[in-house]
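Asks: Here is a sequence with its predicted model. Questions after.
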Amino acid sequence: MVTLNRRKALALMGATATAAGLATPALAQNRKITVGALRFTSHAPSFIGVERDYFKDAGLDVELKFFQAAPPMAVAIASGDVDYAVTAMSGGLVSLADKGAIKIIGGALSEEPGIDGQKILVSDAAYQAGATTPAALDGKSFGMSSAGSSFHYMGAKIAEKEGISLSYKPLQKVGAIIGALKSGQIDAWSIVPHIAKPLAASGAVHIVGDIADYLPNYQVTTVFTSAENANDEADMTRAFLAGFSKGVTDYNSTMIDQANGDEGVQQMVDLIHKYVYTDRPRDKAAPSIINGTMRLNEGAALNTASLQDQLSWYQSEGLVGADITLDTVVDASYVKTMS
């Protein structure tokens, strides 16, 4: 077992470019843990778990800690500042797992046929110049947070299928990527619909495709923790996954399956608005929250075939070691896996 402080974790990052099925273990009440999150609709299960006391019922006192991008969450997990988080698989996360610091323990957001998913965006300047489809992006620039990020992976898969070449511009934070796209400093990007659709509605950006057409069963985000928690804190980890999975079930049944009708949707929007688009009035935030609806993995089930594809791509690009196996990155003992 390896424990990394923040400095070591940052150095390592820089070196690489069904809920009911989860039994809630008995824990001492109010065990304090910290959960990392982005202010994205797709992180709703963590918000629901807090607001509806699902974590509390599992014996956990959860504090949410918010980040502006995924890579710093991996650093925070490795250094012990955060106990659990949801983020995309990345080259940095894989490298930290290879050092014995991190384990993926479940799945969160997936692309699913028939469910609205991540959009491919182009700037208005690029669109007016003829980039009206992904195939027309040859030679264009594509925004990403950093090399080896999920944005990098998605762009590469678009380019591979279309037989085109893209140049990648690392901009670190989602807000910076949005600003660069709107101003025409980059030509293209891909992102979840609750961000993509409002951008397109502004006229400064255009939607030209769907990631599902290129990665139909893409495991977009995963649930992960420190290797120490995965190995030595099984009860706490199962408790977290139980609370998180109840949030997933509430979200899917309400927002996707419409089990509680429009009233249920509006109540869920109220809950999510406490954490997402908090700088907007509720009436302005609601359409974006609803537009961001994507099905989340019941029971935090994990698509290991998708994760293997991602790992293989990182290896093919020389972003992570060629000898790393998926077992190094994933602890598959906690949830149902799909391959």
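Replies: That came in fine, so what should we check first? The shown structure was predicted, so the numbers you read here are calculated from the model rather than taken from an experiment. Residues are numbered from 1 along each chain as shown.

Asks: Every contact and neighbour count from this point should use C-alpha atoms.
Replies: Noted.

Asks: quick one: the strands in this protein?
Replies: In the chain, the strands defined using DSSP state E lie at 31-37, 60-66, 84-87, 102-107, 119-123, 141-144, 167-170, 188-191, 205-210, 222-226, 302-303, 337-338.

Asks: Please convert those strands to JSON lines, extending it with mean neighbour count and distance to residue 235.
Replies: Listed next are the strands of the chain as JSON lines, based on neighbours: other C-alpha atoms under 10 Å; distance: least, C-alpha to C-alpha, whole Å:
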{"stretch": "strand 31-37", "mean neighbour count": "19", "distance to residue 235": "11"}
{"stretch": "strand 60-66", "mean neighbour count": "17", "distance to residue 235": "11"}
{"stretch": "strand 84-87", "mean neighbour count": "26", "distance to residue 235": "14"}
{"stretch": "strand 102-107", "mean neighbour count": "28", "distance to residue 235": "13"}
{"stretch": "strand 119-123", "mean neighbour count": "26", "distance to residue 235": "38"}
{"stretch": "strand 141-144", "mean neighbour count": "26", "distance to residue 235": "36"}
{"stretch": "strand 167-170", "mean neighbour count": "19", "distance to residue 235": "39"}
{"stretch": "strand 188-191", "mean neighbour count": "26", "distance to residue 235": "34"}
{"stretch": "strand 205-210", "mean neighbour count": "23", "distance to residue 235": "39"}
{"stretch": "strand 222-226", "mean neighbour count": "27", "distance to residue 235": "13"}
{"stretch": "strand 302-303", "mean neighbour count": "26", "distance to residue 235": "19"}
{"stretch": "strand 337-338", "mean neighbour count": "12", "distance to residue 235": "20"}
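
Asks: got another, please set it beside the one above:
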Amino acid sequence: MLTACGEDTPAAGGSCAGSEVTVGITNSSSDAPLYIADEKGYFKDEGLSVKLQPFDSAAKMIAPLGSGQLDVGAGAPSAGFYNAVGRDLPIRIVADKGSMPEHYGYMPLLVRKDLVDSGKVGEIADLKGRTVAEPAQATATSSTLGTMLGSADLTYDDVKHEYIGFAEHVTAFQNGAIDAALTTEPSATVAEERGVAERLATPPDFYDQQQLAVLLYSGTFAEEEKAVGTCFMAAYLRGARDYMSAFENGKLREGERSDEVVDIVTEAVGLEPALYRKIVPNYVDPDGQVNVESLRKDYTFFKDQGLLQADVDVDGIVDSSFATAAVGKLGEYQQASS
């Protein structure tokens, strides 16, 4: 069995030599496996020339992925994504890119600190009628919030919704514009350090292993470049394994390998290393497995909310063949020892 942290034997890459792959990124920390694979030469080991193309959001990648102008991209299982697929855009979900099992709840539920200090909000039930921020309407975050509210016998519509980008949540707390928010890292930690919010709950306690972000292949790339798709996946999973091996139970390990991951990711996304060391990281499955049950659950939430324009076969757009083939080349992942 092969171990993690870049000790997988590089693939021969002969069948992929000289192939070019264009990859959409959002310059977020969840792009870590891509940055690591690029910086450590894993794509080159597979014979690939990879261009990382920044986008303002994952949603803006959908059209170029559907047209084949972009080979690989990030995705969020939102209502907008499923509506695009429902318009026959050929896009495949091929691997995990960001999920939230225990210890990896990187999108905590925050509450404005003055509400906590005054005793007005001490549990989820106290959010009834209050304003809760999410990054956008009809995203997987909405399903997260719906599940967490449901634990207190509240519905999604029992709170007021404010849709603002994660990076703006800190300012919104400071201005008193919101009472609570589901906020991803590093903004969650920044809000705490500035004393404007406190963590009320972590999603894995209510919705274990939610699939928040996925790796996507365009239909053209998946169908016409199968060998290249497998080569790309092998390099991506080597990056994911290095990334996950830097953590244990959501905390950075000590040592040069973890330091290397910190250096690569913070350099790529422009974060201070000291801040990155404090945040709760997202999980990326080292074998690329996607939580299809979570996708189905969120899809049902969107449907119940009347947000879908057409029915989509969720299972039909998940293609695990590339991850399976890549694991066949690399061997199954083994967690590095402490």
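Replies: Received it, and whenever you're ready, just let me know what you need. The shown structure was predicted, so the numbers you read here are calculated from the model rather than taken from an experiment.

Asks: Show me the helices in the second structure, by range?
Replies: Per DSSP state H, the second structure carries helices over the ranges 32-39, 42-45, 62-67, 79-86, 113-117, 140-150, 169-175, 187-193, 219-224, 226-245, 256-269, 273-276, 292-304, 321-330.

Asks: Among the ones you listed, which comes closest to residue 101 of the second structure?
Replies: Closest approach to residue 101 of the second structure among those (C-alpha to C-alpha): helix 292-304, 11.6 Å.

Asks: residues in the first structure matched by that closest one, start to end?
Replies: The alignment of helix 292-304 of the second structure onto the first structure (TM-score structural alignment) covers residues 304-316.

Asks: which residues touch the matching stretch?
Replies: 89, 91, 94, 148, 153, 217-219, 320-322, 326, 337-339 (C-alpha atoms under 8 Å, 6 or more residues apart in numbering).

Asks: Mean per-residue distance, that stretch versus the second structure.
Replies: Stretch 304-316 of the first structure, aligned to the second structure and superposed, deviates on average by 1.1 Å (mean C-alpha distance after the TM-score superposition for the first structure).

Asks: closest to residue 127 of the second structure out of the helices of the second structure?
Replies: Per C-alpha to C-alpha, nearest to residue 127 of the second structure of the helices of the second structure: helix 140-150, 8.4 Å.

Asks: and for that closest one, what span of the first structure is it aligned with?
Replies: Going by TM-score structural alignment, helix 140-150 of the second structure lines up with residues 150-160 of the first structure.

Asks: what about the matching stretch, distance to the chain center?
Replies: With C-alpha atoms, centre = their mean, to the nearest Å as the basis, stretch 150-160 of the first structure stands 15 Å off its chain's centre.

Asks: what's the spacing between the residue in the first structure sticking out farthest from the centre and residue 140 of the first structure?
Replies: In the first structure, the residue that sits farthest from the middle, by C-alpha atoms, centre = their mean, is residue 129; the gap is 31.7 Å. Distance, residue 129 of the first structure to residue 140 of the first structure, by C-alpha to C-alpha, to the nearest Å: 11 Å.

Asks: Quick check on the contacts of stretch 304-316 of the first structure: which are buried?
Replies: 89, 91, 94, 148, 153, 217, 218, 219, 320, 321, 326 (16 or more other C-alpha atoms under 10 Å).

Asks: Look up the closest residue to the spatially most central residue of the second structure, ignoring the ones flanking it.
Replies: Nearest to the mean C-alpha position of the second structure, by C-alpha atoms, centre = their mean, lies residue 98 at 2.7 Å. The shortest distance from residue 98 of the second structure to any residue other than its chain neighbours is 4.6 Å, reached at residue 213 (C-alpha to C-alpha, 6 or more residues apart in numbering).

Asks: That neighbour contacts residue 94, correct?
Replies: No - look at residue 213 of the second structure against residue 94 with C-alpha atoms under 8 Å: they stay out of range, at 11.1 Å.

Asks: Residue 63 of the second structure maps to what in the first structure?
Replies: Mapped onto the first structure by TM-score structural alignment, residue 63 of the second structure lines up with residue 75.

Asks: what's the neighbour count on its match?
Replies: The number of residues packed near residue 75 of the first structure is 27, by other C-alpha atoms under 10 Å.

Asks: Good, we can wrap up now.
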